[in-house]
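[1] Build the 3D model from these lines:
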Amino acid sequence: MSLRVTVWNENVHETTQPEIAAIYPRGIHGAIAEGLAELLGEAAEIRTATLADVEHGLSEEVLRHTDVLLWWGHIAHDQVSDEVVERVQRHVLSGMGILVLHSGHFSKIFKKLMGTTCSLAWRNEGERELVWTVAPAHPIAQGIEQPLVVEQQEMYGEFFDIPVPEELVFISSFSGGEVFRSGVTYTRGRGKVFYFSPGDQDYPVYQQPQIRRVLANAVRWAAPVAAERRLPEVSNPATGWFLES
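    Next up is the predicted model:
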């Protein structure tokens, strides 16, 4: 059965700033979806959704038929409906995988899943980023160069206010000397979460083959293990009684 993937992007920069539209003429979501299609091929069915779509393109029907959701947001976090955020969280807890990308660290859904401010240090001067693999045996790191070089990127640095990662896959270093936990994983309920920072709107990062490989690897990793998706529950196996949480 094919992996069902939904790539979500607020799609504001690309529709309001011609210089960014020139970098991503099909939107950031289009570039990400293109990379996934190249690497996953017939193993995946890929759809895209944006903030302007009805229900932000994330209706109950769409999420029910999504195995892995990728989320990119930046300047319109506050415009995302709380109802949609609650819906996405419920599906993650039920088993849907989610990849939160770059400035999605400040999205409502990531902060809700983490339970922290998700604040960090930053500056945008187009510095070189080196992405170092610190878990070479991890499925997400397979086939990734050491280091993965991003010639121009917004600097994200510590302190990054997130819970201690279950797995630290990548650490980045920048020309200014900062370091950053740039690839981390979590489990929330039955769902897998991967945060990956490289990918600013001002630079063609999502066109880099190695960045695309990280995302394709992460989609495979985050896919639900069980065919049936349901919320964790309070149960008594001896009696067969359960109460959905």
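[2] hey, let's count contacts and neighbours off CA atoms from now on
    Will do.
[3] got the contact list for stretch 158-175?
    Stretch 158-175 is contacted from outside by 114-121, 127-136, 138, 140-141, 155, 178-187, using Cα atoms under 8 Å, 6 or more residues apart in numbering.
[4] If any of these are buried, give me the PyMOL selection for them.
    A single PyMOL command selects the buried members of the contacts of stretch 158-175 (16 or more other Cα atoms under 10 Å):
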select buried, resi 114+118+127+128+129+130+131+132+133+140+141+155+179+180+181+182+183+184+185+186+187
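[5] Excluding chain neighbours, what is closest to residue 216?
    Spatial nearest neighbour of residue 216, chain neighbours left out: residue 36 (5.6 Å); criterion: Cα to Cα, 6 or more residues apart in numbering.
[6] Just the strands from the chain, written as ranges.
    3-9, 44-50, 68-72, 97-101, 121-133, 148-157, 167-174, 179-188, 191-196, 233-236, 241-244 (DSSP state E).
[7] nearest to residue 59, of those strands?
    Minimum separation from residue 59 across the strands of the chain (Cα to Cα) falls at strand 44-50, 10.2 Å.
[8] angle of that closest one against strand 68-72?
    Put simply, strand 44-50 runs at 40 degrees to strand 68-72, going by axes from the mean of the first three to the mean of the last three Cα atoms, to 10 degrees.
[9] Could you give me the buried positions within strand 44-50?
    44-50.
[10] what's the angle between that strand and strand 3-9?
    20 degrees.
[11] contact partners of strand 44-50?
    2-11, 29-30, 33, 36-37, 56-58.
[12] Buried among the residues you listed? Need that as a selection in ChimeraX.
    To isolate the buried ones among those in ChimeraX, judged by 16+ other Cα under 10 Å, type:
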select :3,4,5,6,7,8,9,10,11,29,30,33,36,37,56,57,58
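[13] re the thing from before, may I see the buried residues of strand 44-50 organised as a markdown table, with distance to residue 233 added?
    As requested, those are exported to a markdown table (distance: Cα to Cα, whole Å):
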| residue | distance to residue 233 |
| --- | --- |
| 44 | 30 |
| 45 | 30 |
| 46 | 31 |
| 47 | 31 |
| 48 | 31 |
| 49 | 30 |
| 50 | 32 |
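[14] run this one through as well so I can compare:
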Amino acid sequence: MIKVTVWNENRHEQKNPTVQEIYPKGIHGAIAEFLENAGHDVKTATLDEPEHGLTEEVLNNTDVLVWWGHLAHDEVDDEIVNKVQQRVLDGMGLLVLHSGHFSKIFKKLMGTSCDLKWREADEKERIWIVNPSHPVANGLGEYIELEKEEMYGEHFDIPAPDDLVFVSWFEGGEVFRSGCAYNRGKGKIFYFRPGHETYPTYYNKDVQTVITNAVSFLAPTGSQAPVYGNAKPLEAIGAK
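    Predicted coordinates for the structure are as follows:
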């Protein structure tokens, strides 16, 4: 059983009646529900909790952290960001969703601006599976089609992914690298694009499959931590 913490800033749900109607339990609640149904041990955390709900105890007991943010990236405390970064380097998985591309933690781990083009015009998104052998693509067809979503377009200012799994096409003509996997230290990161708050994207079964697969993919492997610094030789070194 994978221990998952679903983090959401939980601000749109407090301000926007449309979002409240679509996600009455919050975006975090909707995601947590289908991950629980998949058999994971799931907890949620939000921005306005003490330490943003990400105490040292919570982080140390999290295998995979799911991150959704938008309005309040700057309100996330730098000390918490540093703790999350260290946990990723130590082996915790991180799943960054939609507008989480601009979160402090994603930008810190990427080392770039993570900027992009965007447009909100109720347009179709077709997410093409360009790496069908990747574990995150298990159980999917050739593409996922969403009737209405916010557009994200290239150039997406991120490092080249270690694995590119999905590429999106939008009705207005843009394309976007929408499923990107990275390795950082002992940990793995996956960025998944869709999930604008005014659309019911997280109820889509294929989207739920991607997120569920990603949690399994990102879970720590349990491998031994590497040892750094001055090292004694494994074999006798002959005199030169």
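[15] What does the superposition give as a TM-score?
    The TM-score (TM-score structural alignment, normalised by the length of structure 2) is 0.94; 234 aligned residues with a Cα RMSD of 1.3 Å.
[16] The strands of structure 1 into TSV, with extra columns for distance to residue 226 of structure 1?
    Below are the strands of structure 1 laid out as TSV (distance: least, Cα to Cα, whole Å):
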stretch	distance to residue 226 of structure 1
strand 3-9	13
strand 44-50	17
strand 68-72	13
strand 97-101	12
strand 121-133	29
strand 148-157	32
strand 167-174	21
strand 179-188	14
strand 191-196	10
strand 233-236	15
strand 241-244	18
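[17] wait, which of those strands is closest to residue 213 of structure 1?
    So among the strands of structure 1, strand 148-157 is nearest, using Cα to Cα, at 11.0 Å.
[18] what about that closest one, how far off from structure 2?
    With mean Cα distance after the TM-score superposition for structure 1, strand 148-157 of structure 1 departs from structure 2 by a mean of 0.5 Å once superposed.
[19] residues in structure 2 aligned with that strand?
    Under the alignment (TM-score structural alignment), strand 148-157 of structure 1 falls on residues 144-153 in structure 2.
[20] distance between the matching stretch and the chain's centre?
    Per Cα atoms, centre = their mean, to the nearest Å, the displacement of stretch 144-153 of structure 2 from the mean C-alpha position of its chain is 17 Å.
[21] list the contacts for residue 202 of structure 2?
    Residue 202 of structure 2 neighbours (Cα under 8 Å, 6+ apart): 27, 30-31, 195, 208.
[22] Redo these as CSV? Include distance to residue 84 of structure 2 and neighbour count.
    Converted to CSV, the contacts of residue 202 of structure 2 look like this (distance: Cα to Cα, whole Å; neighbours: other Cα atoms under 10 Å):
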residue, distance to residue 84 of structure 2, neighbour count
27, 21, 25
30, 23, 17
31, 20, 22
195, 22, 20
208, 24, 17
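[23] With respect to residue 96 of structure 2, which of these is nearest?
    Comparing the contacts of residue 202 of structure 2 against residue 96 of structure 2 with Cα to Cα picks out residue 195 as the nearest, at 10.7 Å.
[24] residue contacts, that closest one?
    97-99, 149, 201-202.
[25] From residue 90 of structure 2, how far out is residue 132 of structure 2?
    28 Å (Cα to Cα, to the nearest Å).
[26] still on that earlier bit, what is the most widely separated pair among the contacts of residue 202 of structure 2?
    27 and 208 (12.6 Å).
[27] Relative to residue 220 of structure 2, which of the contacts of residue 195 of structure 2 is nearest.
    Of these, the one sitting nearest to residue 220 of structure 2 (Cα to Cα) turns out to be residue 97, at 19.2 Å.
[28] Would you agree that closest one is in contact with residue 189?
    No. Counting by Cα atoms under 8 Å, residue 97 of structure 2 sits too far from residue 189 to count as a contact (10.9 Å).
[29] who's in contact with the match of strand 148-157 of structure 1?
    By Cα under 8 Å, 6+ apart, stretch 144-153 of structure 2 touches 116-129, 170, 174-176, 193-196, 199, 201, 206-207.
[30] can you check stretch 71-79 of structure 2 too?
    9, 11-12, 47, 51-52, 102-104.
[31] Just want to know which of residue 97 and residue 189 of structure 2 has more residues nearby.
    Applying other Cα atoms under 10 Å to residue 97 of structure 2 and residue 189 shows that residue 189 carries more neighbours, namely 27 against 23.
[32] any idea how far the equivalent of residue 189 of structure 1 over in structure 2 lies from residue 90 of structure 2?
    Under the alignment by TM-score structural alignment, residue 189 of structure 1 pairs with residue 185 in structure 2. Distance, residue 185 of structure 2 to residue 90 of structure 2, by Cα to Cα: 7 Å.
[33] list the buried ones in stretch 85-99 of structure 1?
    85, 87-99.
[34] corresponding residues in structure 2 for it?
    So stretch 85-99 of structure 1 sits over residues 81-95 in structure 2, by TM-score structural alignment.
[35] which residues sit against that stretch?
    So stretch 81-95 of structure 2 is contacted by 56, 59-60, 62-67, 104-105, 108-109, 184-192, 214-215, 218-221, 225 (Cα under 8 Å, 6+ apart).
[36] Just the buried ones out of those, please.
    Buried among these (16+ other Cα under 10 Å): 59, 62-67, 104-105, 184-192, 214-215, 218-220.
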